[in-house]
Structures are given as C-alpha cells and as structure tokens.
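*Asks:* what follows is a protein structure lacking sequence information:
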C-alpha cells in the first residue's frame, strides 16, 4: 500500500493504492498516523485493488479517530473493490460512499 501525496488538501487528496489487507495494514496505519491531526482528511481509494477485514478495520479506525478529535474522513473516490466490500457490509452510508466518485472510467 502506497500513499502518493505527502500533504493532502481539498484539491489534492491522499491517494492510497494497491492492497489494503492484513499484509499491508500495519505499514499503512503508520503512514496515516500523521494525518490524525488534520481537521479533514480526504482519501482517494480509486487505486485500491484489494480490501479485506483488516483494511476495513483500518478505515473504520481512521474515521472514528478523526471524528473523536473533531475531524472528518471523506472518501473522494473509490475503486469497485472498495464499493463492493462497503456495500456488502452495509457501510456505504457510514463512509458517504454515494457522494464519493468511482475511479475514472468505472461505473458506480
């Protein structure tokens, strides 16, 4: 899992790509920790190719931690894999997935 933006902004979100799984979640969590101080964190998950329970737990932890600190997590784009997992577990609303766009060229 790679984070492609050093400092995300409203116009340039933090892009996560590759797998977000049990094998990558510890490294990804370490990379995301500095962003917990942000008021709003915008994530682009359009390049996430695999999402398992550990990856989902990381996203939920990130969302809840930011919320507890008065911040917010916003998904600005998602891959079909992310949409499928969140949809199957009925978590699309929790991540406001309906307002997040799919990856470029992908159907919602």
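*Replies:* Yes, it's here. On a predicted model such as this, the values are computed, not experimentally measured, just so you know.

*Asks:* C-alpha only now, for contacts and for neighbours.
*Replies:* OK.

*Asks:* can you tell me how far the closest residue to residue 98 other than its chain neighbours sits from residue 83?
*Replies:* Computed as Cα to Cα, 6 or more residues apart in numbering, the closest residue to residue 98 that is not its neighbour in sequence is residue 92, at 7.0 Å. Computed as Cα to Cα, to the nearest Å, the residue 92 to residue 83 distance reads 7 Å.

*Asks:* for residue 40, same thing?
*Replies:* 21 Å.

*Asks:* so which of these two has more stuff around it?
*Replies:* residue 83 (21 against 18; other Cα atoms under 10 Å).

*Asks:* that one in helix, strand or coil?
*Replies:* helix (DSSP: H, G, I helix; E, B strand; the rest coil).

*Asks:* ditto for residue 8
*Replies:* coil.

*Asks:* quick check: closest non-adjacent residue to it.
*Replies:* residue 14 is the one closest to residue 8 (Cα to Cα, 6+ apart), at 4.9 Å.

*Asks:* this is the comparison structure:
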C-alpha cells in the first residue's frame, strides 16, 4: 500500500494505491487522520485500491465521521471495482456517495436499468 499526496485547487488529494486491508489499516489510519487534521478539504482517490476488506472500510467510515466532527469536507473519487463491490455488499452506498465521485449503483438498481 502506498499513499500519494498532492494539492489541487485548495484541496488535498490522497491517492491510495494497493491494498486497503487489515494488514495496512493501522498505518493508513494514522496518515489519513493527520491529513484530515491539516486540511479543510481532503479527497480520497480510491481508483488504485486493489483490495478492500472490512478493516479498510472501517477506516473510510472513521474518516467520514471525523470530518463531520471537525466540520471538514471529505470526498471520495475514482472508486475501483473492489471498492465498489464491498461498499455495495455492506449497504454503504449512500454513505460514500458525493458529487466528486461516480455514483455507485446498487445491484438491484443496476439490473433494472439494464433490463
């Protein structure tokens, strides 16, 4: 797992690459919470996440909660297939929806749209 950081138009963009799992969650949690503390707007780019498990998802939920407590803006962009699959499986589609990212379409809604 690696984390690439860049600034763009007043927001900090953190691109997570590799696995976001129980094996990387502890270190990533510390790094992402520190970024949230330092920036008013943090965008997480999940396009290069190759594996996401529930420990990784807990980190994303924690960040969303902490951003709300601190009145900061946290957005998600570029969701990878593993990210979309777990978010849908856990029923967290609405929790991770925002204007900066492609909409995650629940399976039942997708089936209706394709029919």
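*Replies:* Alright, I've got the coordinates. What you see is a predicted model, and the numbers here were worked out from it, not measured in a lab.

*Asks:* overlay them and tell me the TM-score.
*Replies:* TM-score for the superposed chains, counting by TM-score structural alignment, normalised by the length of the first structure: 0.82, backed by 101 aligned residues with a Cα RMSD of 2.1 Å.

*Asks:* remind me, longest helix of the second structure?
*Replies:* helix 54-69 (DSSP state H).

*Asks:* mean distance, that helix to its aligned residues in the first structure?
*Replies:* Using mean Cα distance after the TM-score superposition for the first structure, helix 54-69 of the second structure ends up 0.6 Å from its aligned counterpart in the first structure, as a mean over the superposed pairs.

*Asks:* tell me which residues of that helix come out buried.
*Replies:* By neighbour count with 16 or more other Cα atoms under 10 Å, helix 54-69 of the second structure contains the buried residues 55, 56, 57, 59, 60, 63, 64, 66, 67.

*Asks:* can you pull the contacts of the third one?
*Replies:* The one in question is residue 57 of the second structure. Residues in contact with residue 57 of the second structure (Cα atoms under 8 Å, 6 or more residues apart in numbering) are 20, 87.

*Asks:* same check on residue 53 of the second structure?
*Replies:* 20, 21, 22, 86.

*Asks:* just the buried residues of those residues.
*Replies:* Here, 16+ other Cα under 10 Å leaves 20, 21, 86 buried among the contacts of residue 53 of the second structure.

*Asks:* so the closest residue to residue 54 of the first structure other than its chain neighbours, which of the three states?
*Replies:* Of all residues not flanking residue 54 of the first structure in the chain, residue 22 sits nearest, at 5.1 Å (Cα to Cα, 6+ apart). Classification of residue 22 of the first structure by three-state DSSP places it in coil.

*Asks:* right, and residue 22 of the first structure touches residue 50 too?
*Replies:* No - using Cα atoms under 8 Å, residue 22 of the first structure is not in contact with residue 50; the gap is 10.4 Å.

*Asks:* could you pull out the helices for the second structure?
*Replies:* All helices of the second structure, identified by DSSP H, fall at 25-38, 54-69, 81-89, 107-114.

*Asks:* distance of the spatially closest residue to residue 51 of the first structure that is not a sequence neighbour from residue 11 of the first structure?
*Replies:* Nearest non-adjacent residue to residue 51 of the first structure, counting by Cα to Cα, 6+ apart: residue 20, 4.9 Å away. Distance of residue 20 of the first structure to residue 11 of the first structure, given as Cα to Cα: 23 Å.
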